[in-house]
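Asks: Okay, predicted coordinates and the sequence, questions at the end:
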Amino acid sequence: MQGTDQRAYDRGTTIFSPDGRLYQVEYAREAVKQGAPVVGVRGEDSVVLAAHAAERSALAVDGDAEKVATVDGHVAVAGAGHAADTRQLVDLARQRAQQERVRYGERAPVAELGTVVADHLQEYTQTGGARPYGTALLVAGHDGAPGLVEIDPSGATREWRADAVGRNASVAREQFEDDYEEELSADGALALALAGLDAAVDDLSVADVDATLVTDDGHERVEEQRLRAVRGS
């Protein structure tokens, strides 16, 4: 009987185990750990998102592996885990960002966008017949000041100076803890982001990095030439 009870906790999205765990949320976190790494670094006046986006096949169309998505002119999002789940959450964030512009004529605060997405994720940890989203997001934006928010599959959020999600994220964070400095320039934040990816990915090629720089003026995709320059290779 004990084995049957254990399987019930294992299958049920909304059922706590006797030791207070939601197994399906933990499985979602495991899915995140299998995803290609994504890092974010907050500088003095900018935020960098960088993702490992290696093509799976030589037949794939160039640029189809972009992992950093535009939410609004001042916000970008990248995720590790199930790409389709990430896409759904990006669409949700885009809708909220546009609602803010239509209703108030202003940019949505980065933290507020993060909370909207996190609330949606949390609902899927307590809804029967559904599963948690198998993705973790880094939300980077500038709404008067640079911000970087991580959103966990459970719906928990936290602001970071530098963070990583996905495969070998803990290794990238150790790199950040060793090398992060206050008041990083844009190029300094880019260099640190690449160092984090270097730590997480064996034989990292700059050609396989999708990076976006967010400032008060908006965001731009960072070209390979600039990545090579700040990396020193």
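Replies: Arrived safely, thanks for sending. Residues are numbered from 1 along each chain as shown.

Asks: Please count neighbours and contacts with C-alpha atoms only from this point.
Replies: Noted.

Asks: can you pull out the strands in this protein?
Replies: 38-42, 47-52, 68-72, 75-81, 135-142, 146-151, 157-159, 162-165, 209-215, 218-221 (DSSP state E).

Asks: Determine which stretch of those strands is the most buried.
Replies: strand 38-42 (a mean of 32; mean count of other C-alpha atoms under 10 Å).

Asks: sorry, back to before: just send the strands of the chain back as JSON lines, with distance to residue 10 too.
Replies: Formatted as JSON lines, the strands of the chain follow (distance: least, C-alpha to C-alpha, whole Å):
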{"stretch": "strand 38-42", "distance to residue 10": "29"}
{"stretch": "strand 47-52", "distance to residue 10": "32"}
{"stretch": "strand 68-72", "distance to residue 10": "33"}
{"stretch": "strand 75-81", "distance to residue 10": "20"}
{"stretch": "strand 135-142", "distance to residue 10": "19"}
{"stretch": "strand 146-151", "distance to residue 10": "23"}
{"stretch": "strand 157-159", "distance to residue 10": "25"}
{"stretch": "strand 162-165", "distance to residue 10": "24"}
{"stretch": "strand 209-215", "distance to residue 10": "36"}
{"stretch": "strand 218-221", "distance to residue 10": "42"}
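
Asks: next up, a second structure to put side by side with the first:
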Amino acid sequence: MFRNQYDNDVTVWSPQNFMRQECLDSRFVFDRPLPVSRLVSLIGSKTQIPTQRYGRRPYGVGLLIAGYDDMGPHIFQTCPSANYFDCRAMSIGARSQSARTYLERHMSEFMECNLNELVKHGLRALRETLPAEQDLTTKNVSIGIVGKDLEFTIYDDDDVSPFLEGLEERPQRKAQ
């Protein structure tokens, strides 16, 4: 298979490497971290170019970007069309509508929650996307935490167990 500089998909262009390089450039040139909104704006600009040119295929990837900067916490959703949105809570991907519904219903509670309660809300929203016969396990859940005075941390495998153990059983859905 031959690939050249004109290929426009995520097998050639890596969004995470682009973001990493932009953050490093900001640190090196300006001696400060790149604001999350500026990073997302750069991604939007980069992914928007192929949508305007004949024969160029848009990048077929949507991203959910969470970060914390001088302006506070941010969650951005980027779309394959190069649009991006600043959100309070968001879910993307297959079967994500039920998670978005959960997040919308409980949005008012989030401001008073501590870190563990926020993680549990996230896990409950994630659980809503699963089929009835499947449940959350250490094999299908990873948790990433970012915030003020917190170093970005990813919890995988057995590190997720304490969060899952504190989660109540799935409520039975009403048959329709």
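Replies: Arrived safely, thanks for sending. As the structure is a computational prediction, the values presented were derived from the model and not from experiment.

Asks: circling back to that earlier point, ok, which of the strands of the first structure comes nearest residue 196 of the first structure?
Replies: strand 38-42 (7.0 Å; C-alpha to C-alpha).

Asks: The closest one: how far from the chain's middle?
Replies: Strand 38-42 of the first structure sits 8 Å away from the centroid of its parent chain (C-alpha atoms, centre = their mean, to the nearest Å).

Asks: name the helices or strands packed onto it?
Replies: strand 47-52, strand 75-81, strand 135-142, strand 146-151, strand 162-165, helix 186-200 (3 or more C-alpha pairs under 8 Å, 6 or more residues apart in numbering; DSSP states H and E).

Asks: Just want the most central residue of the second structure.
Replies: Nearest to the mean C-alpha position of the second structure, by C-alpha atoms, centre = their mean, lies residue 64 at 2.8 Å.

Asks: Can you name the residues that contact it?
Replies: 75-78, 90-92 (C-alpha atoms under 8 Å, 6 or more residues apart in numbering).

Asks: circling back: wait, which of the strands of the first structure is closest to residue 229 of the first structure?
Replies: strand 209-215 (13.7 Å).

Asks: That closest one maps to which residues in the second structure?
Replies: Using TM-score structural alignment, the residues of the second structure aligned to strand 209-215 of the first structure are 141-147.

Asks: Residue 51 of the first structure is in contact with residue 78, isn't it?
Replies: Yes - using C-alpha atoms under 8 Å, residue 51 of the first structure is in contact with residue 78, at 7.4 Å.

Asks: can you point me to the longest helix in the first structure?
Replies: Longest helix in the first structure, counting residues (DSSP state H): helix 83-104.

Asks: Buried residues of that helix, list them for me.
Replies: For helix 83-104 of the first structure, burial by neighbour count (16 or more other C-alpha atoms under 10 Å) applies to 85-87, 89-90, 92-94, 96-98.

Asks: can you tell me which residue in the second structure aligns to residue 24 of the first structure?
Replies: Using TM-score structural alignment, residue 24 of the first structure lines up with nothing in the second structure.

Asks: Just list the residues touching the alignment partner in the second structure of residue 173 of the first structure, thanks.
Replies: Alignment note (TM-score structural alignment): residue 173 of the first structure maps to residue 100 of the second structure. Residues near residue 100 of the second structure by C-alpha under 8 Å, 6+ apart: 89-91, 125.

Asks: again, only using 6 Å
Replies: Residue 100 of the second structure sits next to residue 91 when contact means C-alpha atoms under 6 Å, 6 or more residues apart in numbering.

Asks: Pull up the gap between it and residue 17 of the second structure, please.
Replies: 28 Å (C-alpha to C-alpha, to the nearest Å).

Asks: cool, residue 43 of the second structure as well?
Replies: Going from residue 43 of the second structure to residue 17 of the second structure by C-alpha to C-alpha gives 11 Å.

Asks: Can you tell me the closest non-neighbouring residue to residue 78 of the second structure?
Replies: Distances taken as C-alpha to C-alpha, 6 or more residues apart in numbering put residue 84 closest to residue 78 of the second structure, at 4.2 Å, once the chain neighbours are dropped.

Asks: any idea what that neighbour aligns with in the first structure?
Replies: So, by TM-score structural alignment, residue 84 of the second structure is matched to residue 157.

Asks: For residue 233 of the first structure, state which of the buried residues of helix 83-104 of the first structure is nearest.
Replies: Using C-alpha to C-alpha, residue 86 comes nearest to residue 233 of the first structure of those, at 31.7 Å.

Asks: circling back to that earlier point, which one of the strands of the first structure lies closest to residue 6 of the first structure?
Replies: strand 135-142 (25.2 Å).
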